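*Asks:* Structural data only, the sequence is not supplied:
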């Protein structure tokens, strides 16, 4: 049976709450934390298998990462189709809002983007199949469990996906050096926000396919922001503009 592991109290609790298939939970024999007890109680209510093990076994499974005394064996992460994500937004009667990650390779960045996506009502995140971080245990942990609630689509070709989104009436905005700042742009309609690679930014073909670009004012000595931070700023501007319209 194919399965993944996730670790950390919050990610595992949210995985159980969201209904993700969990095959087994390993808990450190020495863990006395209240949150771990909540996990144990919920696992018992769901009739999940719990095993109490030595902390060293958890350390080995997580290769030194901070597991907070709990690991879960889960079914592989479920990816969605882009059309499914658009359909979900339509079923909710909401204006589509998506994030397109153009070769985000750091799983911590991808996890942070997914966490903000959940907080700002994003309907889905799109990542490429190649040259990108996949949704693994690091992404789930960094997202604080938000990866269990935000649909993620893994696509073969980002540019073709952008064309498909445009056909569906979605405007594409790139976070790059644009003629206007993010707060000057109209971000109220159906929208997909493109976030570029940590080092290179948005690739040329993807940039050319964007309907418009927005920049973030940089008043200090550094010339760029972390990809997840830039994404967060633009997404909250979308939230502000949409709430202002109501």
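*Replies:* All right, it came through fine. Quick caveat: nothing in here was measured; it's all calculated off a predicted structure.
*Asks:* Going by C-alpha atoms from here, please, whenever you check contacts or count neighbours.
*Replies:* Noted.
*Asks:* Residues in contact with the top strand by length along the chain: which ones?
*Replies:* Assignment by DSSP state E gives strand 171-181 as the longest strand of the chain. Contacting residues not belonging to strand 171-181 are listed as 162, 165-166, 189-196, 201-202, 207, 209-217, 230-231, 234 [C-alpha atoms under 8 Å, 6 or more residues apart in numbering].
*Asks:* and with 10 Å instead?
*Replies:* Here strand 171-181 makes contact (C-alpha atoms under 10 Å, 6 or more residues apart in numbering) with 96-100, 162-163, 165-166, 182, 185, 187, 189-196, 201-202, 206-217, 224, 227, 230-231, 234.
*Asks:* so the top helix by length along the chain versus strand 171-181, what angle?
*Replies:* The residue-count maximum for a helix in the chain (DSSP state H) belongs to helix 227-245. Here the directions of helix 227-245 and strand 171-181 differ by 90 degrees (axes from the mean of the first three to the mean of the last three C-alpha atoms, to 10 degrees).
*Asks:* Output the contacting helices and strands for helix 227-245.
*Replies:* In terms of contacts (3 or more C-alpha pairs under 10 Å, 6 or more residues apart in numbering; DSSP states H and E), helix 227-245 is packed against strand 97-101, helix 107-119, strand 171-181, strand 191-195, strand 212-215.
*Asks:* Included below, for side-by-side comparison, is a second structure:
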């Protein structure tokens, strides 16, 4: 059992229809009252509890807590099922996360995935159970909406994407400037782990390595920041299709 405390995370969990059980309320300021009204609209029971009880369950609460079984993907998704359901769709974007271990980065990437319409996040390790609340909070609730599929073998999964007509891009500082590449069509973007980048075998699976040109003195952008910029560039190119 996890306990969501962030206002956005609780809101989006309720809107997604995944909330079960009761909304626990110790004190209700203006923002909490909005969430209580939303919960009532969705037929979620409101339980009044003492502040000390919430202190025990979730020390970082702000007077309101939503217990959840799993604040993760909105439904159980497999890569095989996802590919089978694509039909003749052309513009499809998959984000492949190669050992993203920082829950703040993971949550921030999910938020960008939601904002830029990423169709699927593919990862070897979707759930970081002890950091579920951090992920839900950092993603501002996007974790309740973004489709995430797990796989035991990312190399094989990337091969399946290629077989389905996806062009595989790897985010790498040594790559080609991203704006020089045609990113339309079926595209999968691989994002490497913090400090390690894309693992060797996955790197060799890429069709093209792409980079974000920069003038900074620091080695590289944070992976979650880079993800947002790259997703934006893909969205920009697709919106300008002639």
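*Replies:* Arrived safely. Every value quoted in this text rests on a predicted model; they were computed, and no experiment measured them.
*Asks:* ok, back up a step: closest one to residue 27 of structure 1 among the helices and strands packed on helix 227-245 of structure 1?
*Replies:* helix 107-119 (23.6 Å; C-alpha to C-alpha).
*Asks:* related to what we said a few turns ago, can you add mean neighbour count and distance to residue 10 of structure 1 and give the helices and strands packed on helix 227-245 of structure 1 back as TSV?
*Replies:* Formatted as TSV, those follow (neighbours: other C-alpha atoms under 10 Å; distance: least, C-alpha to C-alpha, whole Å):
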stretch	mean neighbour count	distance to residue 10 of structure 1
strand 97-101	26	24
helix 107-119	24	12
strand 171-181	19	30
strand 191-195	24	26
strand 212-215	20	34
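*Asks:* returning to that earlier point: next one: the longest strand of structure 1 to chain centre, how far?
*Replies:* Distance of strand 171-181 of structure 1 from the chain centroid (C-alpha atoms, centre = their mean, to the nearest Å) equals 21 Å.
*Asks:* go on, stretch 65-76 of structure 2?
*Replies:* On C-alpha atoms, centre = their mean, the centre of stretch 65-76 of structure 2 falls 13 Å from the chain's centre.
*Asks:* try stretch 116-130 of structure 1
*Replies:* Worked out by C-alpha atoms, centre = their mean, stretch 116-130 of structure 1 lies 5 Å from the chain centre.
*Asks:* how long is it from one end to the other?
*Replies:* Using C-alpha to C-alpha, to the nearest Å, the end-to-end distance of stretch 116-130 of structure 1 comes out at 23 Å.
*Asks:* One more: stretch 214-232 of structure 2?
*Replies:* Termini of stretch 214-232 of structure 2 sit 16 Å apart (C-alpha to C-alpha).
*Asks:* which residue is nearest the middle of structure 2?
*Replies:* Closest residue to the average C-alpha location of structure 2: residue 110 at 2.0 Å, with C-alpha atoms, centre = their mean.
*Asks:* What's the separation between that residue and residue 90 of structure 2?
*Replies:* 22 Å.
*Asks:* Then residue 60 of structure 2?
*Replies:* Counting by C-alpha to C-alpha - residue 60 of structure 2 and residue 90 of structure 2 are separated by 44 Å.
*Asks:* got it, and residue 214 of structure 2?
*Replies:* 31 Å.
*Asks:* in structure 1, which spans are strands?
*Replies:* Here structure 1 has its strands, by DSSP E, at 4-7, 22-28, 50-53, 70-74, 97-101, 124-128, 152-155, 171-181, 191-195, 212-215.
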